[in-house]
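Colleague: next comes the sequence, and after it the predicted model I'd like to discuss.
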Amino acid sequence: MSLPGNGIFVVQGEMAMLVTAMRRSTRWGSHSFPNEEYDVLMRTFQDLKTILNQVDDLRLLDPATYLSPFLEVIRSKETTGPVTSLALSAIHKFLSYGLIDPTHPSVPATVEDIADAVTHARFVGTDHSSDGVVLMKILQVLRTLMLSPEGAMLTDESVCEIMLSCFRICFETRLTELLRRNAEQCLRDMTQLIFMRLPQFPPEDTGSASFATVGLSLKKREKTSKKKSLTSVNSSNSLERKSSISEPPSTTTTELETESDVSKGDIRHTQDKNLINEAEITIEPVDSVKSPVKKHGRHSSMDLAANGNTSITQLLEKCVSADSADEKVEPDGEKTEDVQDAEKEEDAIPEQDGIETIEPITPEAPVEDSGDKPAEYVNHRGIRFTPQEDATNLQPYGLVCVRELFRFLISLCNPLDSQNTSGMVHLGLSLVGTALEVSADQLAKYPSLLYLVKDPLCRNLLSLLSTERISIFALDLQVSFLLFEALRTHLKFQMEAFYKKIIEIISSDTTKAIYELKEIHHLALESLSQMFRIPGLCAELYLNYDCDIYCMNVFEELTKLLSKNVVSSTAYNIHSLSLEALMTVIEAIEMGCTQNKEAKTEIELPGEEEKGEIDRDGRGGHVSLELGGLDDVSVVSDHVTHDISQYFISGRTGRHKPSSDLPTEAELDNIKNMKKWVTQGTELFNQKPERGIEFLQEHGVLTTPLDPHEVAMFLRENPDLDKKMIGDFICKRSSRGEDEDGGPSVLGAFADSFDYAGLRIDQALRLYLETFRLPGEAPLIFLVMERFAERWHSTNGEPFANTDAAFRLAYAVIMLNMDQHNHTAKKLNVPMTVEDFVKNLRGCNGSGDFESSMLEAVFHSIK
């Protein structure tokens, strides 16, 4: 959108209305001498008026020049709600009218300043309705800023603050329902925009220094006494405003940062030792002010960066780290750094001096000459031109912001978090659904986002299937559908767990269930029908699960369950829904068979002379049943069927290309037979391992004579084997010795099947021992650990003096684990400290010692 030519008159009109409202306000309308903050704010508007009278076009000015006075009014805690509302309306109008030139070099710094001012808006509260209007204006400005072309220049930190400001309004129960619903809609629009821009972001590089620079989190806050003073916003442990525009030291800011007279309803953030930066800001709730505030009376200041109900409101955690070159994605998605490192990063951010500023507006801020900076220039109109430096340091938001927002939305869906209310879970699911609707196909291109999908998101979705709230259950099913429809090629085991849970829900007894449970059954069956309509899904289920030796027969179990429900007499029309789902399966199979035949024969559209023959082969007769009383349906039905089939082949089946390496029918039959024998052999193995192995040899699953490597892979890949029986089997004498040809034993092949390259010894040991349970006898434990030590020591380039040193350290790790986590051991002895652990291993590395840093890392990992 082109810039309006009368933009300068728009700014003058908004400025006149705002100055008039300031003069008429209750606080500043008295005959007493105005306070210093009033003097500063009014003077900035007088200076802006002078500048605007000297220029003919608004495009000749830096946007910060005419925006700064309005933003200072928004930041000021001395302004009333109506005045702040007018300033917010002005900013919204400037953004909506396109008065900010997106090509101007200072626009990144300008939009940063707008976002900072609006998210930290402070004003004098009067009543709930008036304050709600201001909050509505704040939401309006934040939404317009994010969705405007200039919003793409916001940084990751600013976008996170904007989103959290909206979240706090959503979760503030003291606010009106209308306001909170408006905030939810703003969040949906912003989430939609951010994830729609995902294809524009370059592929992530986990080794880059800019990876994971922000954190988006909410932490619980606590109330403190009103006598406690306000901690400075600019202290080393506080959240510093990241605006890159150099601001003058005003009376408003000074009073805000040093105020010690805290009113009765103030809230102070408690410092979390795990946070790098946190904002400790005093807030007085809106409802503590019942009447307009008089001069020198108590006031309420509202800061969206730290506002809300103390029972559920939480603290913004901003993890800023430039030392993330070696960072990897962790399960919690967060990273903590030392406070001193954060302070150094804060100090490393230079001040913005590359935009035009108005000299009269900042009389208290003298120009500091620096030998290494270019000279400043002030033209005849009083406009200062300074060198452009910091604007290049403001990077637009990108994948980091998307990842942190996605991680935060997933955390809201966690039903195990006691702080997540049902409303939070519902909102989190709704926003995750919005993200998947617009960018589900793009998530697989970014490993960090795909990790969040595979682990925390799928875990939360599976947990929410146990809820009794119908609205959450229905939303959970819809999100699961979007997820598996787009990313099922990456979610094999998660999808298996989902179907297991759905089968469990539908199979539960419904004769004595309450109405809500009946509705849950209905929703589960409807979800199955919806999934079965995905082209090719039925065949995928059969190939990937029923024809996988170690997976559940998902397709078989589903069809059996649906068939059972169809013939059973149940209430609430469950049998009708089961029949619909079963017919959907049959229809999907028939469509797949038809498409395969057409693909093989490559049938072309027949001519007029061939249409009669097609009628006689039965194809036209099938369609004529649907068309009813038409006399000559053969021509019409064939034409319609051909077009629809062609439409489905070119459209719906094109989203996911089928694999080119599909097994033949003979191979599938062989797999199904082998799966039957493996299932029976697994049951026998869990009773008596030797009998199970013999059974598998008799039916050709395992070779005769026994191949140790083959047995080792069977023990590792079969998830249904009893871990205790695995430990007993590999430790038996027959499994420990070498075979007749001098080959490795089963124990040796089992230990050699692991890849420990690059793993610390405690990490490798955890990987090794999670596959079986150690036997109780010390000699057997000795044998198992000896094999492990040999394998780990050789694959890691022999880091210790000898294999015996690796064995001693591995055994010490097991003893440390028992010392730290065994309740009986804790009662008998005091748990070891890190000093005791290091002392006990002195001289165990040949004739020397292990590295103390490595031992300390092992100790803290086990503890």
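Modeller: Received the coordinates, thanks.

Colleague: could you use CA atoms for every contact and neighbour count after this?
Modeller: Noted.

Colleague: can you list the neighbours in contact with the helix or strand where Ala712 lies?
Modeller: Using DSSP states H and E, Ala712 falls within helix 708-717. Residues outside helix 708-717 that contact it (C-alpha atoms under 8 Å, 6 or more residues apart in numbering): Tyr550, Leu702, Leu721, Ile726, Pro744, Ser745, Val746, Leu747, Ala749, Phe750, Ser753, Thr771.

Colleague: spatially central, which residue of this protein would that be?
Modeller: With distances taken as C-alpha atoms, centre = their mean, Arg407 lies nearest the centre of the chain, 1.9 Å away.

Colleague: from Thr126, how far off is that one?
Modeller: As judged by C-alpha to C-alpha, to the nearest Å, Arg407 and Thr126 stand 37 Å apart.

Colleague: same deal with Ala666?
Modeller: Taking C-alpha to C-alpha, one finds Ala666 at 79 Å from Thr126.

Colleague: check it against this one:
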Amino acid sequence: MSSTTTTSPGGKQEQRPAAVPLVSSLDQRTTPGRNSFAVADVTAHRIKSELTWYQLVHAEIIAVTSAMRKNARWSGMNVNGLNMGGLGMSMGLRKGHGGNSELHSRNQENPLMGGFASLREYLNTVQEVEDLDALLLLNPFLEVIRSGNTTGPIAGTALGSIEKFLHYGIVGLRNPSIAFAMNALSSAATHCKFEASDAASDELVLLRMLQVLEMALTSESGQVLSDEAVCEMMETGLSMCCQMRLSEMLRRSAEHVMINMVIAIFERLKTLEDEWVYIDSPTYRHENIDANKDISKGAPHMSTPKQSSSPTTSTEKQLSSTTPNKESSNAENDFIGGNTDTVEGTTSNQKQEREDEGEGENNEIIEPAPLRPYGLPAIRELLRVLISLLNPHEHKHTDSMRLMALSILNVAFEVGGKSISRFEILRSLVADDFCKYLFQLAKTESTQLLSLTLRVIYTVMDTMRPYLKLQQELFLFFLIERLSPTSGAGSRAMVIDMDDEGNISLVQSSGKDGNDVKTGTGHVDVRSGSPNIYGKSSKSQGIDRNTSPEVRELLLECLLQCSRIPTFMVDLWYNYDCDLSCGDLFEEAIQFLSKNSFPDPNGYPAFDSHFLCLDTLLMFIDQMVERTNTHVNADPIPKSFIDPKELMARKARKRLILKGASLFNESPKKGIQFLLENGIVVPDESGDVNVSLARFLGTTQQLNKKSLGEYLGRPENLSLLQVFMRQFEFSGKRMDESLRIVLETFRLPGESQQIMRVADTFAEVFFETNPVEIANSEAAQVLAYSIILLNTDQHNPQVRKRMTLEDYMRNLRGVNGGNDFKEEYLRAIYETIRHDEIVMPEEHEGRLGFNYAWKQLLHRADSCGSFVVCDTTAYDKDLFQLAWKPALAAIAYAFDTAQDDSTLQKAISGFHQCAMLSAHFQLHDVFDAIVINLANMTGLIEETNGRNSVPDPIVDVAGQKYVVSDLAIRFGRNYKGQLAAVVAFAVVTRHGNSMRKGWKKILEIIRNLFVNSLLPGSMLQVEDFLSGTTSIPLKPKTPVPAKQQNRRDGSLLSTLSSYLLSPYANDEGYRADPSEEEVESTMCAVDCVTACKLEELFGDMSSLEDETLVALMTAMQEVGYNTKESESPEETTPYNPVTVLFLEFIVSIAIRNGDRIQLLWPYAVDYIFSVLKHADKQSVLVVERTVVALLRLCISFSAKDDMQDSILQCLKVLRDFPPAVTQAVGEQMMAGIYSLSNANSENLNKSEFVETILEIKQKVASAM
């Protein structure tokens, strides 16, 4: 052996033998085996201490040995000479018994001290920390931990030393033997033993042990731990979490450690490339994880922790092999949940080492076989055990244990949920037992357990959505079902209704809708084939689902949390509502949320739950808006998604199928007729409908299984029954397996003849597959009927004496073509039926019924396809069309009943976003409904008498005069009305192109604001031929009564025709002075009108589309002038300023949109002609303003060749005025004709125009 001269860490030069490198599994840097993955890159050692590693290790050796010497067993012991004899043997000397007997005895009595002495000698041979053999370094400390002879303080000191080695980086991935060292550390820590003292001191040691386990697994070196080691560590932590004899602090600390370890374990999934090759072994196939059963040899296994163990028993067993002479005085601490067996995956050498250490005969380290770093086997086993703790039917598992398991599982899926979904062996656990237990726990009334359960469900559904399509459907329907109060016998469903005016409300359903078949056998469950979590059939109406407000709020919070997924609602629509085999989950969710945003008189009182429903709806709207803004330039229909039109066609077909299923459940004849009429069932070329009908009956989940069985069992439907049976694939299956498949699709009828008919038909079809065990069709019929009887015999609770295998075989003797069936064949049938009942659909309730339905769900999951995440705007229009009405109803109700600004802000945002979406999707009826609802909320729609005989008082505020009207006071006091007005005009100004019928409501508001002197003055400015620009007066001056009908005083006519009074003129006879509060309310109304920015609404109409302009002009005609004629020919219509206001609006819009005058001219002149039709009965001011408006139109378009005929027609109307009217408006008419003549239009020089103008002038001159 070569040697080198080195300087020891202590500074002394010495000759050292060259260190012999030990075999390390890390030399390959990869996991051995067929399927391996690289360990994380190994970086250079960096010690987290300013002391040298040599000093640190020696300091820890001194700390442990000093603690040992405080004990009487090691007091005064000298470690020198403990290892004498080894040098001679290495030099070839024979080991004797004479002089070395004393040394041998000392070695046997002090193996722990001797280990530290050997370590000190070894440290002198190591120069660099990277060369430090990790196993040799840790072994003396591990021996102290494993020994049952040490006290708690000694074991705690040794554990602290190991933790420091890991934390400071003295032990790292570059160290030789690191893999074996880490696995030895795991084994020693999980089997930590020491003499018990007081509980507090012992728990401090156990806490230190937990910290070492955490450090070992979460550190860089934890990557090399084996599957068996990780399972041992996690089993130890779980057991301590569940040991009720431990203090609360220690159990919570153990849970915290478990969570940190689980984070490290499940983060490892992100680095695994694929599944292990051996996962297809029977150990990893789908299995029931409820019971702890034998695990295949070589597979890591964890025992399910128990709430309480028997430490006395386990202590006695282990002490008997270590220190039998102290069995009565020492209380050894072994916290593996009372399980004395080690993990079966532990190598035999490691087991032998632990056995040898108790005897103290030979502590020589035997090099074990290379270890495989942990991966899927350990992760799967950990997941299996944690899931098993959730089983609600396992009574030995307490709620505290379930809470602990849920906390750990939640962290596991938060860290690695998406990574879990990559591996089939993990997905199968989650999709089956995990989801089943979670959904059953969700029924609890314990708020603590329910809260954590719902959180885990959300985490799982969020991270593994593509693989849990049907599970998510079941859970969401469960939420809606449990949150929906039980309806009374006479109550009807509440639906959203909208009247002709666009007002939305929640009303009771009439129950007359043909699609609303909810009673009797015609009931169709919208959840399709999902099981009922309550374990009752869909017919059971007596389920009390009234939940406490606390539980209800938790359930709604969970639904709200699910809705925070940006594509949640569109995913529901795409994956469920448009899938023939799934329920209408999106529609159910929207209806539930909108209905529960209202206080239901038959349901829950108003709690925060109503606001949670509203928040969920608003979140859905907000997500659509966000997608609209984000995907502005994106392809609206990605190639990976189904075209929206095709999806809507599927939805329409689904409605027909559901309607047909409902009718079939009520009356098969009516149902089939409906299916034929709507093309769901189609006859073939020969006119036979059996093939198509059989396919419908076999694939439609919503059919009543009892009705289906009775229909198929009728003698006239024998040919249909045969076709129905031939849909199934029986080849290669045993008869009981094939019969089980058939009987899962319908329920056997009650009459024996019908049962025989079904059994015979099945047997006939089954025999066509040529089963070798059956001689002929008669034998097949007998065997099929016998299986049905055997199933009843074995599982009917009324049968006391069960049929044995011998009885069953005896009953079938000689029926197989004169011979017996093979014993193995009948035995297999008998044992299968005995252990697994053929459950008829809708036959069982409770736990058995749920388990059967759950199996059906898993079976359907294989063919239902993956869950598709729809991050696209392609379907948003269809969704919004379905959801806008209930959503708007909820928003309007929230606005109307809000008691705080936060709720008002939510409602206002909802209005804005709904308006934006309706404008974006060009849904004019939706936009109209939004505007109409907002307009109704303002309180400005009601007719007001703005022309009272007693004028409203006028006040001066800051130099401005304001009219204090009743409407102004009422509106100023209506805070929500003011907000509604601001929102209404904001959305109309921004999205006015989308409005049609809503214009009428907006114009009614403007009308009422005008007659109450609340419109901005700029909107009242009009052009006049005589006065230039003036304002529209609300009332004319009180005229001097005319004694003659034909008035000749031109100055009086001029006075009447001019606008000398503003709307706020000072007249006599006012009401009492207003109070300060009324003045303040009026100022609030004025400020609100200013905030509405009405000038912007009518400032530029050129951007409006043709259809919008037509709707606006039509609304102005309806609101501005009442065409009903006066009943008395002598009666003169009083002055109506509203007629003048909208006349000016119409003319202004027409003039500003000159390029579209052909479109607008008919509406403008129709309004004008309807006023002038009875000019002699109209107020002079109204007629005068109408004449001015007509002439302004003629002047504006006199140069347009295509408008000449229309202009000439207008001039002829003026020419044909009665003399009295001509006399009254003559001055304005002449001024307008003069302006028209100066328009420099060549068209006006035509003879017909000249003649008409001359005639007008002559009539005016004669009338004056």
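Modeller: Perfect, thanks for sending it. Please read all numbers here as calculations on a predicted model, not as lab measurements.

Colleague: find me the equivalent region of the helix holding Ala712 of structure 1 in structure 2.
Modeller: Under TM-score structural alignment, helix 708-717 of structure 1 corresponds to residues 690-699 of structure 2.

Colleague: next one: the helix holding Ala712 of structure 1 to chain centre, how far?
Modeller: Here helix 708-717 of structure 1 shows a centroid-to-chain-centroid distance of 37 Å under the convention C-alpha atoms, centre = their mean, to the nearest Å.

Colleague: if you rank the contacts of helix 708-717 of structure 1 by neighbours, which is first?
Modeller: Ranked by neighbour count (other C-alpha atoms under 10 Å), the contacts of helix 708-717 of structure 1 have Leu747 at the top, with 28 neighbours.

Colleague: and that one, what pairs with it in structure 2?
Modeller: Match for Leu747 of structure 1 (TM-score structural alignment): Leu721.

Colleague: pretty sure its match contacts Leu712?
Modeller: Yes. Judged on C-alpha atoms under 8 Å, Leu721 of structure 2 makes contact with Leu712 at a distance of 5.6 Å.

Colleague: tell me, what's touching these two both at once?
Modeller: Residues touching both Leu721 of structure 2 and Leu712 (C-alpha under 8 Å, 6+ apart): Val758.

Colleague: quick one on the thing from earlier: distance of the residue nearest to the centre of structure 1 relative to Leu477 of structure 1?
Modeller: 20 Å.

Colleague: and Ala666 and Thr126 of structure 1? Which one has more around it.
Modeller: Thr126 (21 against 9).

Colleague: which residue lines up with the more buried one in structure 2?
Modeller: Superposed on structure 2 with TM-score structural alignment, Thr126 of structure 1 falls opposite Ser197.

Colleague: check contacts around its match.
Modeller: Contacts of Ser197 of structure 2 (C-alpha under 8 Å, 6+ apart): Thr151, Gly152.

Colleague: now it, what's its secondary structure?
Modeller: coil (DSSP: H, G, I helix; E, B strand; the rest coil).

Colleague: got it, and Ala757 of structure 1?
Modeller: Ala757 of structure 1 ends up coil, using three-state DSSP.

Colleague: any idea how many residues pack against it?
Modeller: Look at Ala757 of structure 1: counted by other C-alpha under 10 Å, it has 14 neighbours.

Colleague: my guess is it contacts Glu798, does it?
Modeller: No. Using C-alpha under 8 Å, Ala757 of structure 1 makes no contact with Glu798, being 11.0 Å away.

Colleague: skipping adjacent residues, who's closest to Asp205 of structure 1 in space?
Modeller: Phe211 (7.2 Å; C-alpha to C-alpha, 6 or more residues apart in numbering).

Colleague: also Lys826 of structure 1?
Modeller: Of all residues not flanking Lys826 of structure 1 in the chain, Asp819 sits nearest, at 6.6 Å (C-alpha to C-alpha, 6+ apart).
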